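Novice: Kindly generate the corresponding structure for this input.
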Amino acid sequence: MLVATPYSNDEICQHFGHAPQFKLFTVEDGKVVESVVIDTVGSGHNALAAFLADHNVDIVICGGIGQGAIVSLAMAGIDIVPGVAGSPDKAVKELLEGTLVAGAVSGCGCGGHHHEEGEGTCGCGGHHDDTCDISGKEGKGGCGCGCH
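Specialist: You can find the predicted model right below:
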């Protein structure tokens, strides 16, 4: 099994779509046998979901993640454990022990504040004008995050 965490400054990056790196953990027989940090090759939920699928990731442990990223990962067959902060190593250890607690999905990962033009955390840049209906709430973004 391969577990990934969005990674920045030795912590789980809280903005999935803007993660500069991912830390990948190879798990065999319930134990981590290898971990490696790799640079991403883009940003935004579609690019990162494809990137993780290309690396055969099975599970993503993450912090803030938007609806568009959730859908993209699901379409790639990747499970998620959202709302996790802190050490990636500790999170994976807890996952394997069955004690990792997922937090609430925080929408777009913006921490409750709104972004100006070009600053959307979902990877769309916050510039789309079309309106989308995600989980019954009206939003702009065209990316499925509903936060713009």
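Novice: C-alpha only now, for contacts and for neighbours.
Specialist: Will do.
Novice: Look up how far K137 lies from the residue in the chain sticking out farthest from the centre.
Specialist: Computed with CA atoms, centre = their mean, the residue of the chain farthest from its C-alpha average is D29, at 25.2 Å. Computed as CA to CA, to the nearest Å, the D29 to K137 distance reads 42 Å.
Novice: Sequence B follows; please return its structure for comparison with A:
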Amino acid sequence: MKVAMPIAGDRLCAHFGHCQQFYFFDFDENTREVLKKDTLIAPPHEPGLLPRLLKEKGVNLVIAGGMGMRAQELFAQNGIKVVTGAGAENDPVDIIKEYFNGTLKTGANLCDH
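Specialist: From the prediction side, this is the model:
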């Protein structure tokens, strides 16, 4: 499973489209361990670019604080599941583990456009 997270300052970024970079994690669902982590500097904001780019990178899941509905629709069209409302208080690896353990607490989607 490949998981992408928008990052600012080594923490989950509250707004998907305004992050500094993306972390990509190869996660083994059986062992609940991160096998590999890659980083990508965020490209300039362009509607529709990130869903295509993340699909090309083999991403299956995006965990974000907030993401607009149109972006969520584009990810769905590209076969990528989106989870919004995740908080930035935990380490990104811990957030992923919480998601797969069924213990990730999510709040409101922080983006309303």
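Novice: Helices of structure 2, start to end?
Specialist: Using DSSP state H, the helices of structure 2 run over 49-56, 69-77, 92-101.
Novice: what would those helices look like in CSV with distance to R11 of structure 2?
Specialist: Converted to CSV, the helices of structure 2 look like this (distance: least, CA to CA, whole Å):
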stretch, distance to R11 of structure 2
helix 49-56, 19
helix 69-77, 21
helix 92-101, 6
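Novice: Turn those into TSV, columns for mean neighbour count and distance to V83 of structure 2.
Specialist: TSV is the format used below for the helices of structure 2 (neighbours: other CA atoms under 10 Å; distance: least, CA to CA, whole Å):
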stretch	mean neighbour count	distance to V83 of structure 2
helix 49-56	16	14
helix 69-77	16	9
helix 92-101	17	9
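Novice: Can you say which of those is nearest to F25 of structure 2?
Specialist: helix 92-101 (8.4 Å; CA to CA).
Novice: The closest one vs structure 1 - mean distance after superposition?
Specialist: Overlaying structure 1 shows helix 92-101 of structure 2 at a mean distance of 1.3 Å from the equivalent residues (mean CA distance after the TM-score superposition for structure 1).
Novice: Where does that helix end up in structure 1?
Specialist: Helix 92-101 of structure 2 lines up with residues 88-97 of structure 1 when matched by TM-score structural alignment.
Novice: residues in contact with that stretch?
Specialist: Outside stretch 88-97 of structure 1, the residues that touch it by CA atoms under 8 Å, 6 or more residues apart in numbering are 3, 5, 7, 10-12, 23, 25, 30-31, 61, 84, 100.
Novice: and what of stretch 106-113 of structure 2?
Specialist: By CA under 8 Å, 6+ apart, stretch 106-113 of structure 2 touches 14-15, 65-70, 84-87.
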